[in-house]
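Asker: Starting from these lines, generate the structure:
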Amino acid sequence: MTVTFNHTIIASKDRHESAGFFRQLLELPEAPSWGPFTNVQLSDGVLLQFAEPPVDIQMQHYAFLVDDELFDRAYRRLRDQGVEHWADPRMQRPGEINDEHGGRGVYFKDPAGHAIELITRPYL
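Answerer: From the prediction side, this is the model:
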């Protein structure tokens, strides 16, 4: 059997708000949810399960590979919503995107404070 990534649980302050943020930003449909999880399913079948843990949330980093057209629409939504964003992971180039690795990329934080990256070309 080959190995594929199936799902991850992402800690959120408000699981519905976080799932809605990703659905709207990445143009994803509703997904079945159960128990303590509000789910978002990516086009390759990977499930993002948002949950509200009873502990402090530590920032994590999640990178999404998107096509150029979705990047343009998502980046426009980020700007229209006034979401602070950067061209670099150290947050030293505010209000910019980068053109590294033959594509474009942008960094920002989701509603729970996780560092999110959108890229149009894989690094490898």
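Asker: from here on, contacts and neighbour counts on C-alpha atoms
Answerer: OK.
Asker: did I read that right, L25 in a strand?
Answerer: No. Under DSSP: H, G, I helix; E, B strand; the rest coil, L25 sits outside any strand and is assigned helix.
Asker: how far away is it from P94?
Answerer: According to Cα to Cα, to the nearest Å, L25 stands 19 Å off from P94.
Asker: Could you do E84 as well?
Answerer: Going from E84 to P94 by Cα to Cα gives 7 Å.
Asker: Span of stretch 89-108 from start to end?
Answerer: Per Cα to Cα, the first residue of stretch 89-108 is 9 Å away from its last.
Asker: Just list the residues touching T38, thanks.
Answerer: Residues near T38 by Cα atoms under 8 Å, 6 or more residues apart in numbering: 15-16, 19, 32, 49-51.
Asker: Most neighbours among the residues you listed, which one?
Answerer: Counting neighbours by other Cα atoms under 10 Å, A19 comes out on top of the contacts of T38 with 27 neighbours.
Asker: quick one: Q92 is in a strand?
Answerer: No. Assessed with three-state DSSP, Q92 is coil; it does not lie in a strand.
Asker: Help me confirm that it comes into contact with W86.
Answerer: Yes. Using Cα atoms under 8 Å, Q92 is in contact with W86, at 7.0 Å.
Asker: For the comparison step, fold the sequence that follows:
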Amino acid sequence: MSVELNHTIIHARDNRESAEFLARILGLEVGTEWGPFVPVATSNGVTLDFAAVPAESIVMQHYAFLVSDAEFDAAFERIQQGGVTYYADPHLKQPGEINHHHGGRGLYFLDPAGHGMEIITRPYGSHERTPAASSTAS
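Answerer: Next comes the predicted model:
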């Protein structure tokens, strides 16, 4: 059996609010609450289990989601319609912009608990190098 990430727990002030926020942006479904968790499953089988914890115990984490161009367009529209501030960079210095890293598009936004969320259309390092760039790399 190959190793796969099955689920992760995301701390939130309000687990339902955070799960619904991310599901709405990404066009996903919020699952049935199970114990202290409100789950959101991604298409590759990873479940994000949102758990309510005291606000002072939340440490900002980063979650990146690889999406198609059409999914990016839909998520970007929902971000804009929802008045969610978005950024081209993870340091939140370029508000209202998207990036074009690795030959695709990407952006960052914060969820209600302050976690850094990212959507990208190309995985990091996937941009093909040009022949000129590869010949100068040696």
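Asker: Which of Q92 and W86 of the first structure has more residues huddled nearby?
Answerer: Using other Cα under 10 Å as the criterion, Q92 of the first structure and W86 rank with W86 on top: 21 against 10.
Asker: Pull the contacting residues for the closest residue to that one other than its chain neighbours.
Answerer: Setting aside the residues directly before and after it, W86 of the first structure is nearest to P94 in space (Cα to Cα, 6 or more residues apart in numbering), at 4.3 Å. Counting by Cα under 8 Å, 6+ apart, P94 of the first structure touches 84-87.
Asker: Show me the helices in the first structure, by range?
Answerer: 15-26, 68-80 (DSSP state H).
Asker: Can I get those helices in CSV including distance to R121 of the first structure?
Answerer: Formatted as CSV, the helices of the first structure follow (distance: least, Cα to Cα, whole Å):
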stretch, distance to R121 of the first structure
helix 15-26, 16
helix 68-80, 9
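Asker: Those helices: which one's closest to S43 of the first structure?
Answerer: helix 15-26 (10.3 Å; Cα to Cα).
Asker: From the chain's centre, how far out is the closest one? Work that out for me.
Answerer: Its chain's average C-alpha position is 9 Å from that of helix 15-26 of the first structure, according to Cα atoms, centre = their mean, to the nearest Å.
Asker: For that helix, list every residue counted as buried.
Answerer: Within helix 15-26 of the first structure, the residues that count as buried by 16 or more other Cα atoms under 10 Å are 15, 17-20, 23, 25-26.
Asker: what does stretch 47-60 of the second structure give?
Answerer: Buried residues in stretch 47-60 of the second structure (16+ other Cα under 10 Å): 47-52, 58.
Asker: re the thing from before, go through the contacts of P94 of the first structure one by one and say which ones hold in the second structure.
Answerer: Of these, the contacts whose aligned counterparts also meet in the second structure (both residues aligned by TM-score structural alignment, their matches' Cα atoms under 8 Å) are 84-87.
Asker: distance between stretch 25-44 of the first structure and the chain's centre?
Answerer: On Cα atoms, centre = their mean, the centre of stretch 25-44 of the first structure falls 12 Å from that of its chain.
Asker: do the same with stretch 32-45 of the first structure
Answerer: The answer for stretch 32-45 of the first structure is 14 Å, by Cα atoms, centre = their mean.
Asker: do stretch 88-102 of the first structure as well
Answerer: The answer for stretch 88-102 of the first structure is 16 Å, by Cα atoms, centre = their mean.
Asker: What residues of it count as buried?
Answerer: 88, 97-98.
Asker: Format these as TSV; extra columns: distance to D110 of the first structure.
Answerer: Putting the buried residues of stretch 88-102 of the first structure into TSV (distance: Cα to Cα, whole Å) gives the following:
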residue	distance to D110 of the first structure
D88	16
I97	17
N98	19
